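[1] Got a predicted structure plus its sequence, pasted below:
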Amino acid sequence: MHIIAVGLNYRTAPVEIREKFTFSERDLPVAVAELKDTKSILECVIVATCNRTEIYAVVDRPQLCSHYLTHFIEHWFQVSKDQFQKHLYMYENDKAIEHLFRVTSGLDSMVIGETQILGQVRDAFLLSQNMKATGAYFNTLFKQSVTLAKKAHSETGISNNPVSVSYAAVELGKRIFGSYLNKTVMIIGAGKMSELTVKHLYANGANKVIVVNRTFERAVELADKFNGIPCTIDQMLGYLPEVDIIISSTGAPGYVLTKTDIQPYLQKRKSRPLFMMDIAVPRDLDPGISDLPNVFLYDIDDLENIVDKHLQERKKEAAKIEVMIDSEMVAFDQWTKTLGVSPLIQALQTKAGQIHEETMESMLKKLPELDDREIKVIRKLTKSIVNQVLRDPILRIKEMAGERHGDEALELFTKLFALEDTLEQQEQAQEAERKAVEAETKYMDEEKLSLRSLQTVDALAHS
């Protein structure tokens, strides 16, 4: 078995390419089902976010499967592989496992250490699991990955330091207010940066927003998103006495608010602090405002300095998570090695059981006078002898499978006990069972289709 990760993300593909390869929430279950039915794909999970589209798969032949996966992407999105192949990355086995651990922990994100991806990976896995598209490998690997990410965020400080200008501005305001509960926010300008900052403020308790914009219609549009109050530039000074926070991000060539504009309103504020964030370039707010009492003014450079400092702190914490990932990879590797033990143990027990039964039959032919009670006692005692003889070899091979040369130990174990034929018989039996299940499923699908056809004909006949 091999584990493969194939995908494209914000590093390998620009947004105009990424947007062609997005799965809608409605279509994702259909895509997972189709992917699971793809030749040589044994297990699969699709992780789809705004910054990445990735397919994780357990496959039996990695070389051919790269072709099958590329064909699946080409077929599903109806885009020629020539348009996306150069943007694809593919990782196999240890590299794929490490990549998943890094993605889930937020180390591969555009904003390092973000936690949203953890929920997205978990949801992607649960969808595939519910659809029976995962098995032993991914049920263990994805649960381990999610647990690792939770541990990484709880045991390190990677999430403690904001690394976006808008979030840094919100965190900065907490130092002044302590809490945003019942605070009034004024946004000057209605761009993306202002909107994102207000979202963070609302998430932290701010409950009233005043949207100021030169174009009143745009002010109304943004105000509606936050159940806010729209107003024009000419009207904004009238709201100054009640405002706690001002965020300004316009494209104006000069200052939107000056020290002279604000000064007359300070007396009406009764010494309440006014927190002002100028995230515009060129600046919207007169630097002289910072000289006014109880007014705290910060510009884009102040915020970016905070972001740079916090990013360095996150990188330090990320190094701790890298060590945790190394440890988890060793644990998963040891677990996968023990998977190879189960067929060997089953083969050894099967072979020993066959030998035991053949020996019992031979003995019964030679001792026909034995009664049922005697046969039962002999069978039980001889079976106990077989189990005791097998006990130590089974324990030892379980231990050796998890060690450095586990594969060699499994191979030697197979040769020592001459299990090749028994293993082959087991594989043939499993393959026959798999084909029988597939045939039964196909038959049931055909029956359902036939029934639908009859129902359709019946409906038409009565219409």
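    It's in. Every value quoted in this text rests on a predicted model; they were computed, and no experiment measured them. Numbers count the residues shown, from 1 in each chain.
[2] use CA for all of it now, contacts and neighbours both
    Will do.
[3] residues of the helix or strand containing Leu196 that come out buried?
    Following DSSP states H and E, one finds Leu196 within helix 192-203. Neighbour counts over helix 192-203 (16 or more other Cα atoms under 10 Å) mark Met193, Ser194, Glu195, Thr197, Val198, Lys199, His200, Leu201, Tyr202 as buried.
[4] Just put those in TSV and tack on distance to Tyr56.
    Shown next, in TSV, are the buried residues of helix 192-203 (distance: Cα to Cα, whole Å):
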residue	distance to Tyr56
Met193	34
Ser194	37
Glu195	35
Thr197	35
Val198	36
Lys199	33
His200	33
Leu201	37
Tyr202	36
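[5] Alongside the first one, take a look at this:
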Amino acid sequence: MHLIAISINHRTADVALREKVAFKEDAIRSANLDLFETKSILENVILSTCNRTEVYVVADQIHTGRYYVQRFLARHFGLEVDDIKAISEVKVGDEAVNHILRVTSGLDSIVLGETQILGQMRKAFFIAQEEDTTGTIFNHLFKQAITFAKKAHNESDIADNAVSVSYAAVELGKKIFGNIENKKAIIVGAGEMSELSLLNLIGAGVSNITVVNRTLAKAETLASKHNVSADTLNSLPNLLAEADIVISSTSANGYVITNEMMKQVASHRKNDSLVLIDIAVPRDIEPGINAISDIFNYDVDDLQGLVDANLRERQVAAESIAQQIPNEINAHNEWVNMLGVVPVIRALREKAMTIQSETMDSIDRKLPNLSERERKVISKHTKSIINQMLKDPIKQAKELGNDRKSSEKLELFQNIFDIEAEEPIPAKQDKLKRSQRNLSAQILSFE
């Protein structure tokens, strides 16, 4: 069995290409089932987000497994296999496990350490599990990856520091005011950066928000989308008199908020402080406003310093998380290796307990007058002898699981003790059992 991860992400393809190979949400389930029926594919999970499309499979062969996944993607999106090869990364074995762990914990994201991908990975796994396209290997690996990512985020501050300008703008407001849930905010502009700032304000618990734009229709479109208020630039001076936080991001050629405007606003203000955050380039807010009492103006350079410092903090945390990944890979490999050992240990114990049971039967025939207490004492001591005798062989069997020649040595182990272990039930047997179960369900549905 071989783990393969095929990834189309922000490093391998630009956004236009990534859009072409993104699965629609209502197509993920059928796509998982379609891939699962493909030759060589024993288990599979499909992850599709705005920044990446990834397919994880357990395959019986590396080359055929990789090819059939690439062919599946090409067919699904109406492309050539070579097109998929040109925009994808292929990871196999330990590299695939490493990739899954890094993606799930946010170390492979455009925004380092973001936590949204954890939920997306969990959802992708649950969908595949519900469609029965995962089995022994992936049921263990994805639970391990999700648990690792949650623990990594909880034990580090990787996701606590803002690393986008729009998010940093809101974080700055929180640093100044503390709790900003009851503050009045104004978003100047109705473009992409304005919407990101709006979303970050809403995420921080702010509900009293007004979107202001030169064109009222655009302000209303953005405002109605997020259930906040809208107004025109002409109303800005009146709104500023009541506001606490202003985040401005327009494409205006001149200053939208001037010193003269703020001098007039300051004379009518009732609130203590007004924080102006200018994330536009060129700037929307005229420099020098800081000279006005209780009005504080920050531009994109001020925020960039905060972003850079936070990014360094995230990088330190990310490096700490990355150092834990080799241990996770080793743990996964040890678990996989034990899949072949467990049936051998089970067979050894079953043979030993059969001998003990037969011995007790013999004792009962030869010593029929034993009391129940005497029989229990003899049974307990014979089991104790067996457990002590099995301790070292079981330890040796477990160590064989990590040996390069584990299959040969486990076979010799079975010959020595004259036992025959059942085959472990990873991918191939899982797939066969699921296929048989699905076939049975189809037959019942026709009856």
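    Looks like it arrived, so ask away. Remember, predicted model here, so these are calculated numbers, not experimental data.
[6] just to revisit the earlier point, the helix holding Leu196 of structure 1 vs structure 2 - mean distance after superposition?
    The superposed helix 192-203 of structure 1 is, by mean Cα distance after the TM-score superposition for structure 1, a mean 1.0 Å from where its aligned residues fall in structure 2.
[7] Distance check, Glu304 of structure 1 against Leu311 of structure 1.
    Distance, Glu304 of structure 1 to Leu311 of structure 1, by Cα to Cα, to the nearest Å: 10 Å.
[8] And for Arg396 of structure 1?
    48 Å.
[9] of the two, who's got more company?
    Leu311 (20 against 11; other Cα atoms under 10 Å).
[10] The more buried one reaches Ser164, doesn't it?
    No. Using Cα atoms under 8 Å, Leu311 of structure 1 makes no contact with Ser164, being 9.3 Å away.
[11] need the strands for structure 2, in chain order.
    Per DSSP state E, structure 2 carries strands over the ranges 2-8, 41-48, 53-59, 89-92, 185-188, 209-213, 229-232, 245-248, 274-278, 295-298.
[12] for structure 2, which helix is longest?
    Using DSSP state H to define each element, structure 2 has its longest helix at helix 325-366.
[13] Spatially, what comes nearest to Leu240 of structure 1 if we skip its sequence neighbours?
    Tyr265 (6.7 Å; Cα to Cα, 6 or more residues apart in numbering).
[14] Look at the one you found and say how many residues are nearby.
    16.
[15] Select the longest helix from structure 1.
    With secondary structure taken from DSSP H, structure 1 has its longest helix at helix 420-461.
[16] what's near enough to touch Leu274 of structure 2?
    With contacts defined as Cα atoms under 8 Å, 6 or more residues apart in numbering, Leu274 of structure 2 is in contact with Ala243, Asp244, Ile245, Val246, Asp294, Ile295, Phe296.
[17] how near is it to Asn200 of structure 2?
    19 Å.
[18] Quick check: Lys184 of structure 2 touching Ile245?
    Yes. With contacts counted by Cα under 8 Å, Lys184 of structure 2 reaches Ile245, the gap being 6.5 Å.
[19] Give me the more crowded residue out of the two.
    Applying other Cα under 10 Å to Lys184 of structure 2 and Ile245 shows that Ile245 carries more neighbours, namely 26 against 19.
[20] still on that earlier bit, can I get the strands of structure 2 in TSV with distance to Ile345 of structure 2?
    As requested, these are exported to TSV (distance: least, Cα to Cα, whole Å):
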stretch	distance to Ile345 of structure 2
strand 2-8	25
strand 41-48	26
strand 53-59	26
strand 89-92	30
strand 185-188	66
strand 209-213	65
strand 229-232	68
strand 245-248	66
strand 274-278	66
strand 295-298	67
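[21] And these: which comes nearest Ser357 of structure 2?
    Ser357 of structure 2 sits nearest to strand 41-48 of all the strands of structure 2, at 40.4 Å, using Cα to Cα.
[22] who's in contact with the residue nearest the centre of structure 1?
    Central residue of structure 1 (Cα atoms, centre = their mean): Val121, 1.8 Å from the mean position. Taking Cα under 8 Å, 6+ apart, we find Val121 of structure 1 in contact with Val47, Thr104, Val146.
[23] give me that answer again for 10 Å
    Applying Cα atoms under 10 Å, 6 or more residues apart in numbering to Val121 of structure 1 gives the contacts 45-49, 100, 103-105, 127, 142, 145-146.
[24] residues shared between the contacts of Glu304 and Leu311 of structure 1?
    In contact with both Glu304 of structure 1 and Leu311: Val163, Ser164, using Cα under 10 Å, 6+ apart.
[25] Could you list which residues are in contact with Ser40 of structure 2?
    Going by Cα under 10 Å, 6+ apart, the list of residues near Ser40 of structure 2 reads 1, 57-69, 428.
[26] So Asn111 of structure 2 versus Lys174 of structure 2, what's the distance?
    To be clear, residue 111 of structure 2 is Val; Asn isn't right here. 21 Å.
[27] no no, Ile385 of structure 2
    Taken as Cα to Cα, the span from Ile385 of structure 2 to Lys174 of structure 2 is 68 Å.
[28] Grab the nearest non-local neighbour of Val341 of structure 1.
    Lys398 is the one closest to Val341 of structure 1 (Cα to Cα, 6+ apart), at 6.4 Å.
[29] my guess is the one you found meets Arg391, correct?
    No. In this structure, Lys398 of structure 1 is not within contact of Arg391 by Cα atoms under 10 Å, at 11.0 Å.
[30] Going by how many neighbours each has, rank those two and give me the top one.
    Between Lys398 of structure 1 and Arg391, Lys398 has the larger neighbour count (other Cα under 10 Å), namely 21 against 11.
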